[in-house]
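**Q** sharing a model prediction with you, sequence too.
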Amino acid sequence: MGDRPRTTTGVRGVPGDPLVDRFGRVHRDLRISLTDRCSLRCTYCMPEQGNEWLARSSILTVDEIERIARVAAAAGVTTFRLTGGEPLLRADIVEVVRRLAAIRTPRGAAIDLAMTTNGIRLADLVEPLREAGLRRLNISIDTLRRDRFHELTRRDRLPEVLAGIAAAAASGLRPLKLNAVAMRGVNDDEIVDLVEFALAHGAQLRFIEQMPLDAGHTWDRASMVTRAEILETLAQRWRLTPVPGRGGAPAEKWTLDGGTATVGVIASVTAPFCGQCDRLRLTADGQLRNCLFSTGEYDLLGVLRGAPGVHGVPDAGDAAIDAGVDAVLRACVAGKLPGHAIDDPAFLQPARGMNAIGG
């Protein structure tokens, strides 16, 4: 289901050095997918039936996730984002958060621990997650209409998502962000409504250009609502002022009517931010990716399970395993390309869908 793992031959750098690629980008953000399974079947992501799930035996354990995260933190990673699939489907999700929240940087600072979720189980879990150390939430919501939500996700679960958003808003976790994929003829008539909904919940709405990451490979550029079109629609309702200092953040932000409220746009297709990208991605089955659109992966699962001590039992092999994990991290960073080249005629869509890569 995935791409062929790469080797670590010829890697420069030693444990403790920052993760810097050939283009000078310092990598500080690790997206950790906890599962490829999801409680929804969004049309732009997964088929309704016939999905080929990862074998449970290949899914990283909590101990393995923690080990990779500790090695990454020692190499300068300061942000972990938990993704899926749907991360709240993991029965041990609170323990995952607790373990990762306990990790510190080499200078003793706390890790910035965030999560992207569809919100369906959030009403019950937001307080345990907050108490365990979760600091930020992104919640996906593409429409406020129940009939449209059912059609788009093939599941009638909008009330649960709305309850999750309300619980997150009440929890005090900030910043709270709501993500919406803008699609022509599907939800592009709700752009203003979605922003107003986010504002009412103390959240920032972030619109995402639809990307070629569906498992069925049916992406059509013509159906994508572009950054320019999103901004044009928003400008009919609010005065937009660009927020400077984006850095490596995926979203450009604008203030609304000169106030403190903001809206974001992630324009990976029409205005890619590859030059500032500081992210790596870990799949649920232990493969490391240096780009969302990568066609290659670097195998961490084999490093972890090819030696003793990977399930939290200290022994003489632990240092060697950590060194192996560090070497794979550095190989992955060293192999990163300058950009994803979606606009290149030779662009190849990744073999995995978004649910199996991790958002």
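**A** Received, thanks. Being a predicted model, the structure only gives us computed values, none of them experimental.

**Q** going forward, measure contacts between C-alpha atoms and count neighbours the same way
**A** OK.

**Q** contacting residues around the residue nearest to Gly76 when sequence neighbours are not counted?
**A** Distances taken as Cα to Cα, 6 or more residues apart in numbering place Pro18 nearest to Gly76, at 5.4 Å, with adjacent residues excluded. Pro18 sits next to 26-27, 75-76 when contact means Cα atoms under 8 Å, 6 or more residues apart in numbering.

**Q** take the one below as the second:
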Amino acid sequence: MDRRPIISPATPLIDRYGRQITYLRLSVTDRCDMRCVYCMKARPEFLPKADLLSLEELTMLCDAFIARGVTKIRLTGGEPLVRKDVLTLIESLGARIGPAGLKELCLTTNATQLPRFAERMAAAGIRRLNISLDTLEADVYRQLTRGGGIDKALAGIAAAKAAGLQVKINAVAMAGVNETHLPDLIGWAHGEGHDVSLIEVMPVGEIGADRSTQFLSLKDVRSSLSDRWTLTDLPDNTGGPARYVKVEETGGRLGFISPLTGNFCDSCNRVRVTCTGQLYACLGKNGRIDLRHALRAGGPEALDRALDEAVAEKPWGHDFDVSPGAAAAVDRDMARTGG
């Protein structure tokens, strides 16, 4: 695969609200070895593999974004590590890290594949991982993932730590499911040296579940945690939507990602591209630009024009609603969008 260095940024991608796009979340597959209840249906219909962009095309897309000022790329899925030969893509993009290219390449995973891949990922230039883990309770984990084994996830997290990768645990807070487990999860993660971010349930995709019963306000979670621990606000910004505190008793960092109770759209610096090349400038909107068509039919110039069009149409933000009876904000699920 092409390893040429990226040279000179062209015109930056700046939307009509003055926000510069510096962060690309790129899905490499909609497939996953889990079936998490807030992410997809129990029996999802996966895309035909022929519809997916090739690894070479994914690299070309990344090159186009880097040339326009994107400095951070996060590979997502589905579960990105179930895509065949994904390490080839990781190694190719890792070669783009440097003064004239990327500042950071990272990945979101459920950790089950990490014992096979962690060392090679670290060697390729990945330094940080977001790992989805909503509970330490084996039975609840099995329920949430529809059959997953927590031992595999914990083994993957241990492999990432052994490889020198920085781990952040992402936990979706769900009423009546894992809300009482969150303190134990946070305490364990901080004891292992991992950051934690808590995330509110988002109404993305029809998944066969009532999100109004799943939703748990992180304002309430923070209030509850404050009864147990001392939480000190931090100015830290990792390029994402989390607002961080230090848990004084554990010494660890805790983030709150609150798309419903603490809208963060004013500082949005990111876009999402699916494994089929559809660019979504907002997670909570259906508007998209077909980069696959631009790439295959028109080449680099058409791709550049498509990026301009997408950024020009980027909305101010989402309008999520998890009240009883409310429809999903968008029809595509998280696995297809890129989690």
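**A** Looks like it came in fine. Note that the structure is a prediction, hence the values are computed from the model and not measured.

**Q** TM-score for these two?
**A** TM-score of the superposed chains, computed with TM-score structural alignment, normalised by the length of structure 2, equals 0.92; 329 aligned residues with a Cα RMSD of 2.0 Å.

**Q** separation between the residue nearest to Gly76 of structure 1 and Ile321 of structure 1?
**A** The gap separating Pro18 of structure 1 from Ile321 of structure 1 is 19 Å, by Cα to Cα, to the nearest Å.

**Q** and the furthest pair within the contacts of Pro18 of structure 1?
**A** Greatest spacing in these, by Cα to Cα: Val26 and Ala75 (10.3 Å).

**Q** pull out the buried residues from the contacts of Pro18 of structure 1.
**A** Buried members of the contacts of Pro18 of structure 1, scored by 16 or more other Cα atoms under 10 Å, are 26-27, 75-76.

**Q** make JSON lines out of the residues you listed and add distance to Val325 of structure 1.
**A** Output for the buried ones among the contacts of Pro18 of structure 1, formatted as JSON lines (distance: Cα to Cα, whole Å):
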{"residue": "Val26", "distance to Val325 of structure 1": "18"}
{"residue": "His27", "distance to Val325 of structure 1": "15"}
{"residue": "Ala75", "distance to Val325 of structure 1": "11"}
{"residue": "Gly76", "distance to Val325 of structure 1": "14"}
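
**Q** now, which of the contacts of Pro18 of structure 1 lie within helices?
**A** Of the contacts of Pro18 of structure 1, none are assigned to helices by DSSP state H.

**Q** which other helices and strands does the longest helix anywhere in structure 1 contact?
**A** Of all segments of type helix in structure 1, defined using DSSP H, the longest is helix 318-334. Judged by 3 or more Cα pairs under 8 Å, 6 or more residues apart in numbering; DSSP states H and E, helix 318-334 of structure 1 is in contact with helix 62-74, strand 287-289, strand 297-299, helix 301-305.

**Q** once aligned to structure 2, how far is the third one on average?
**A** Spelled out, it's strand 297-299 of structure 1. Strand 297-299 of structure 1 differs from its equivalent in structure 2 by a mean of 0.5 Å after superposition (mean Cα distance after the TM-score superposition for structure 1).

**Q** in structure 2, which residues correspond to that strand?
**A** Using TM-score structural alignment, strand 297-299 of structure 1 lines up with residues 288-290 of structure 2.

**Q** tell me the gap between the matching stretch and the middle of its chain.
**A** 19 Å (Cα atoms, centre = their mean, to the nearest Å).

**Q** and that stretch, what's buried?
**A** Within stretch 288-290 of structure 2, the residues that count as buried by 16+ other Cα under 10 Å are 288-290.

**Q** nearest to Asp220 of structure 2, of these?
**A** Comparing the buried residues of stretch 288-290 of structure 2 against Asp220 of structure 2 with Cα to Cα picks out Arg288 as the nearest, at 34.2 Å.

**Q** please determine how far the closest one is located from Leu225 of structure 2.
**A** Computed as Cα to Cα, the Arg288 of structure 2 to Leu225 of structure 2 distance reads 39 Å.

**Q** same deal with Leu93 of structure 2?
**A** On the measure of Cα to Cα, Leu93 of structure 2 and Leu225 of structure 2 end up 39 Å apart.

**Q** so for the two, which residue has more residues nearby?
**A** The neighbour comparison of Leu93 of structure 2 against Leu225 (other Cα atoms under 10 Å) goes to Leu93, with 26 against 15.

**Q** ok, Glu200 of structure 2 touching Asn263?
**A** No - under the criterion of Cα atoms under 8 Å, Glu200 of structure 2 makes no contact with Asn263, lying 11.1 Å away.

**Q** neighbour count winner among these two?
**A** Neighbour tally, Glu200 of structure 2 and Asn263, criterion other Cα under 10 Å: the higher count belongs to Glu200, 22 against 15.

**Q** give the aligned equivalent of the more buried one in structure 1.
**A** When structure 1 is aligned by TM-score structural alignment, Glu200 of structure 2 is paired with Glu209.

**Q** one more: Glu248 of structure 2?
**A** In structure 1, Glu248 of structure 2 lines up with Asp257, judged by TM-score structural alignment.

**Q** hang on, that match packs against Trp238?
**A** Yes - counting by Cα under 8 Å, Asp257 of structure 1 touches Trp238, with 5.6 Å between them.

**Q** which of the helices and strands packed on helix 318-334 of structure 1 sits closest to Arg281 of structure 1?
**A** Nearest of these to Arg281 of structure 1, taken as Cα to Cα: strand 287-289 at 5.0 Å.

**Q** what helices or strands is that closest one leaning on?
**A** For strand 287-289 of structure 1, the elements it packs on are strand 279-282, strand 297-299, helix 318-334, judged by 3+ Cα pairs under 8 Å, 6+ apart.

**Q** the stretch 51-200 of structure 1: strands as residue ranges?
**A** Applying DSSP state E, counting those that start in this stretch to the stretch 51-200 of structure 1 gives strands spanning 79-83, 112-117, 136-140, 176-182.

**Q** got a list of what the alignment partner in structure 2 of Arg90 of structure 1 touches?
**A** Superposed on structure 2 with TM-score structural alignment, Arg90 of structure 1 falls opposite Arg83. Shown in contact with Arg83 of structure 2 (Cα under 8 Å, 6+ apart): 28-29, 31.

**Q** could you dump those into TSV and include neighbour count, secondary structure and distance to Gly164 of structure 2?
**A** Listed next are those as TSV, based on neighbours: other Cα atoms under 10 Å; DSSP: H, G, I helix; E, B strand; the rest coil; distance: Cα to Cα, whole Å:
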residue	neighbour count	secondary structure	distance to Gly164 of structure 2
Val28	29	coil	24
Thr29	29	coil	26
Arg31	21	coil	27
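
**Q** thank you, goodbye.
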